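1. Quick one, what's the 3D model for this:
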Amino acid sequence: MSDVLILNGRLVDPASGVDGERDLLLRHGRVAAVEMPGVLRAVKGKEIGKEIGKEIIDAKGMIVAPGLVDVHVHLREPGQTYKESIKTGTAAAAAGGFTSVVAMPNTLPVNDSVEKLEWMLDASRGACVKLFAMPAATFGSLGEEITDYHELQRVGAVGFTDDGKPVLHDRVMRAALVAAAGIGVPVSQHAEDTRLTGGCSMNAGPVAFRLGLRGMTVEAESKIVERDIRLLRDIEQHDGLRPHLHVQHVSTAKAMEAIRQARRAGLHVTCEVAPHHFTLTDEAIGEYDTNAKMNPPLRNDADRMAMIAGLMDGTVDCIATDHAPHALFEKEQEFERAPNGITGLETALGLALRVLHKGNGMPISRVIELMSAQPAGIVSLEGRGTLKVDSFADVVIFDPAAEWSFAAAKSLSKSRNTPFDGAPMLGRVMATICEGVIVYRG
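-> Predicted coordinates:
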């Protein structure tokens, strides 16, 4: 493992309050030094590259930031490697500036046991960034009986979720929250009352009416969020525990407001928003474009603006991609039959900078915080999401002024199901470094 010296860059590390010119030395997979320009350039009168650094990166005009963290990705392995594998999915992550990703359990078979979790996290899977996982909250993600949280945490679980399916039964969700609270990890909930969404393939509204499609109401999302918040309050009052509910891919103003009020009441609720929900509306479906079909669906512009408001005012804790690759033949069928989901790892930073920073005035440091320190905190990834000395040497270097267009055909993912093919982006990743190893060069 070579030393890496990063010179002349603007270091933006919200976790340590740094935003300014710094030079960075990475050694043995950790951050060895963070110094003002010039301090690290010479050792005993010799160029540092000759003395201690085998790799020197000139980051002049670039932002040097903690490697991005995505708490919500689907890597399709095991069982559906024709769509994606851990190797290809993490390669796409590296290209997007991510150095840590958290895999969801809806694989084939469902990741609901120690043996399956150990298999997924084994180095032989070929992950080029740090792979974490949330195993299933219930066996088989059937919503009936919770899995063995203690044993799964022992071998690496950072939380639990039945993502793709909600935990509908109050009794089971309560048991999940209590068990997770006992070991200090979150339960991540896919907030959808499936009793209200049968046969629905997009957002309920004028676009669905025009296309002749059944639509999901906002209440299908908000009712589950409100129910889970009631459970949190009840557990705090009667069990003396403080469970952590994490609401995945919030898409409606009504659910966002429920989360905002719960946080004001002091409940431990965090949430994420996906780039497509603060960038697009259901109008993007056009004439039945299945690359704009996902769950939760694209909503109307009022909901989109509510997602931006939540990101701006601090209600939203992090940006997560919900990277969900599908093969071309699966998306090339009738809209109602096509699977939900889009890829997102390579477009998340470019969309966040274009829409949130350039379009809505969010400081770049806040964008980075939403994509590094705060998601790392949600799942307690110690030493990640920051570039403090002794933290992991996870770094993204990007040109904040670069304007470019995403080309799906050049994606490092196996799949191309994205509504952002040809879409304008801001901020190009120039290098991604994971634990001191350069895993991507732009």
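2. can we go C-alpha only for contacts and neighbour counts from here?
-> OK.
3. Which elements pack onto the host helix or strand of Y440?
-> Assessed by DSSP states H and E, Y440 sits inside strand 437-441. Judged by 3 or more Cα pairs under 8 Å, 6 or more residues apart in numbering; DSSP states H and E, strand 437-441 is in contact with helix 86-95, strand 424-434.
4. Minimum distance to L24: which of those has it?
-> strand 424-434 (12.3 Å; Cα to Cα).
5. still on that earlier bit, and the strand holding Y440, what's buried?
-> Across strand 437-441, burial judged by 16 or more other Cα atoms under 10 Å covers V437, I438, V439, Y440.
6. Name the nearest of these relative to M120.
-> V439 (20.0 Å).
7. Let's see this one next, to set against the first:
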Amino acid sequence: MPTGPTGLPSGTSDATPSGAASPRRPRRELAAASVGSVVEAYDWTIYGVLAPYFAEQLFPGSSPAAKVIAAYLGFALGFLVRPLGSVVIGRLTDTRGRRYGLSLTVGLIAGGSLLLAVVPGHAAIGMAAPLLVVAVRLVQGLSVGAENPGVAAYVTEIAPGRSRYFYSAVSYGGVVLGSALSFIVLNVLLGVFGEAGVEGGAWRLAFVFGALLGLTALWIRHGVAESEAFTTAAQKHGKESPWPVLQAHLGRLAVVFVLTSGATTVFYFLTVDFPAYAEDTGAVTKEEASGALLLGMVALLGGMLAGGRVADRFGALRVLRVGFAGLALGTVPLLTAMAAGRVAVPLVAAVLLFLLGLPLAVSNVFAGQLFPPAVRAVAVGLPAALAISLFGGTFPMLAELLRSASIGTWVPWWPTLTCAGALLASWGVREHPVPVTPHP
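-> Next comes the predicted model:
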């Protein structure tokens, strides 16, 4: 890839905060980015976690299973609109400001959770109940499609030079914490109200909590400063059409798509399908595999924080490549050994999730630096949202189809292949140089 006069990839603005912002450490800005990621992941995940409990009240159907399937259809539809959200709200983030975009996304997510908490049941308002639920999920899908790219753009522009990837790891770590929080809240509700109580209406409390969490994040984000890189770019370029710039960066858009495809496939395999896979292979029960994932989540966070620190010292591409190479070469052998009883399930989950943490730690800010500020949110968001919709949202269904065809042992080959593709794609871009005068 050709580079510009500053040494950055050509077409990338050299007005990134890595070398131009004030020498302070923007801790509140990092907190604002991270807390929104927690809210996004919690509100997105809690719907899927609670679907079996609220489906009876909100969805029509001839059987309990049909109602749950209808509820999960609402979950799937949210994935389909993510790319649209990355373009529509991402464009607002690129023209009206990072703070505006981040406030809008978290506000929509929080508002959606509040509506889900109070929507009347199917017995009270008929088909209006499921239609309202699906409408809320579509709005939340739009918001989630733009949330992470907005965070990527903001953190790219406010992070101190020598800590840029550690900031990336911390901000994206909010996604892991939010997902874990959804399972914690479910277990608390089950412990307090029991399964019958949760199905009877206590599930609404989880959405109330999500709304309150979102309002807190909105308050934090409202008070943070706008990034200097965005302000400079807005003054220079105004509201020029982003499409000519995006067309000039098609190669980098493709790289972001392939990198995201590898990471999202592994993420959904390990966090959603892994218990079913472990039980299908006879390694452990679903419940035991779910327990093993708790250790895996700790390893994931550890891998992200370690990956961020190492990337700040040795470069992001090395961290990306180590993570994807480990997943491409290690996934099938580790899972085969697990199925044969030679390697413990918690160890397999921890190793694979630690390796996944390496690319997740750096991908946000690394991708953000591939594009100029004027199109950064859209350019990061569109290929990432498409990859998540095509590879992440469909993976549980694909895995279930393979198991139903009695070829469940093929399941790990899909994340293996996508990670191999991501490893190859990483050679399509160059390392971003550390600024000459980085922040302390």
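8. Post the TM-score for the overlay when you can.
-> Scored against TM-score structural alignment, normalised by the length of the second structure, the superposed chains reach a TM-score of 0.25; 210 aligned residues with a Cα RMSD of 8.4 Å.
9. how about the helices of the stretch 151-300 of the first structure, start to end?
-> Secondary structure of the stretch 151-300 of the first structure, counting by DSSP state H, counting those that start in this stretch: helices at 170-183, 206-211, 219-239, 253-264, 275-279.
10. Could you say which one of the ones you listed comes nearest to V43 of the first structure?
-> helix 275-279 (44.1 Å).
11. after that closest one, next one along is what?
-> Heading C-terminal from helix 275-279 of the first structure (DSSP H and E), you reach helix 301-313.
12. got the angle for that following helix vs helix 253-264?
-> If you take axes from the mean of the first three to the mean of the last three Cα atoms, to 10 degrees, helix 301-313 of the first structure sits at 20 degrees to helix 253-264.
13. If you count neighbours, what's buried in helix 301-313 of the first structure?
-> Here helix 301-313 of the first structure shows D301, D303, R304, M305, A306, M307, I308, A309, G310, L311, M312 as buried, counting by 16+ other Cα under 10 Å.
14. now do stretch 314-327 of the second structure
-> 315-327.
15. Hmm, I183 of the first structure is touching H150, no?
-> Yes. Between I183 of the first structure and H150 there is a contact under Cα atoms under 8 Å: 7.1 Å.
16. check which helix or strand covers the closest residue to F166 of the second structure other than its chain neighbours.
-> Closest residue to F166 of the second structure in three dimensions, ignoring its sequence neighbours and counting by Cα to Cα, 6 or more residues apart in numbering: G308, at 4.1 Å. Using DSSP H and E, G308 of the second structure sits within helix 286-314.
17. picking that back up, could you dump the buried residues of stretch 314-327 of the second structure to CSV with distance to S179 of the second structure and secondary structure?
-> Output for these, formatted as CSV (distance: Cα to Cα, whole Å; DSSP: H, G, I helix; E, B strand; the rest coil):
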residue, distance to S179 of the second structure, secondary structure
G315, 28, coil
A316, 25, helix
L317, 27, helix
R318, 27, helix
V319, 24, helix
L320, 23, helix
R321, 25, helix
V322, 25, helix
G323, 21, helix
F324, 22, helix
A325, 26, helix
G326, 24, helix
L327, 22, helix
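18. Tabulate those (CSV), appending distance to L352 of the second structure.
-> CSV is the format used below for those (distance: Cα to Cα, whole Å):
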residue, distance to L352 of the second structure
G315, 22
A316, 19
L317, 19
R318, 18
V319, 15
L320, 14
R321, 14
V322, 12
G323, 9
F324, 10
A325, 11
G326, 8
L327, 7
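19. The strand holding Y440 of the first structure versus helix 86-95: what angle between them?
-> Relative orientation of strand 437-441 of the first structure versus helix 86-95 (the same axes, to 10 degrees): 80 degrees.
20. hang on, the earlier thing: export the helices of the stretch 151-300 of the first structure to a markdown table and tack on distance to N8 of the first structure?
-> Shown next, in a markdown table, are the helices of the stretch 151-300 of the first structure (distance: least, Cα to Cα, whole Å):
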| stretch | distance to N8 of the first structure |
| --- | --- |
| helix 170-183 | 43 |
| helix 206-211 | 50 |
| helix 219-239 | 46 |
| helix 253-264 | 40 |
| helix 275-279 | 30 |
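21. looking at those, which is closest to L11 of the first structure?
-> Using Cα to Cα, these put helix 275-279 closest to L11 of the first structure, at 24.1 Å.
22. Against which helices or strands is that closest one packed?
-> Partner elements for helix 275-279 of the first structure (3+ Cα pairs under 8 Å, 6+ apart): helix 301-313, helix 348-351.
23. Same list, the buried residues of strand 437-441 of the first structure, but as a markdown table with distance to Q261 of the first structure please.
-> Converted to a markdown table, the buried residues of strand 437-441 of the first structure look like this (distance: Cα to Cα, whole Å):
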| residue | distance to Q261 of the first structure |
| --- | --- |
| V437 | 43 |
| I438 | 43 |
| V439 | 41 |
| Y440 | 41 |
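24. between these, which is closest to R174 of the first structure?
-> For these, the nearest to R174 of the first structure is V439 (41.0 Å; Cα to Cα).
25. Pretty sure that closest one sits against I433.
-> Yes. At 5.6 Å, V439 of the first structure and I433 qualify as touching, with contact defined as Cα under 8 Å.
26. of the buried residues of helix 301-313 of the first structure, closest to V102 of the first structure?
-> L311 (20.9 Å).
27. Done for today, thanks.
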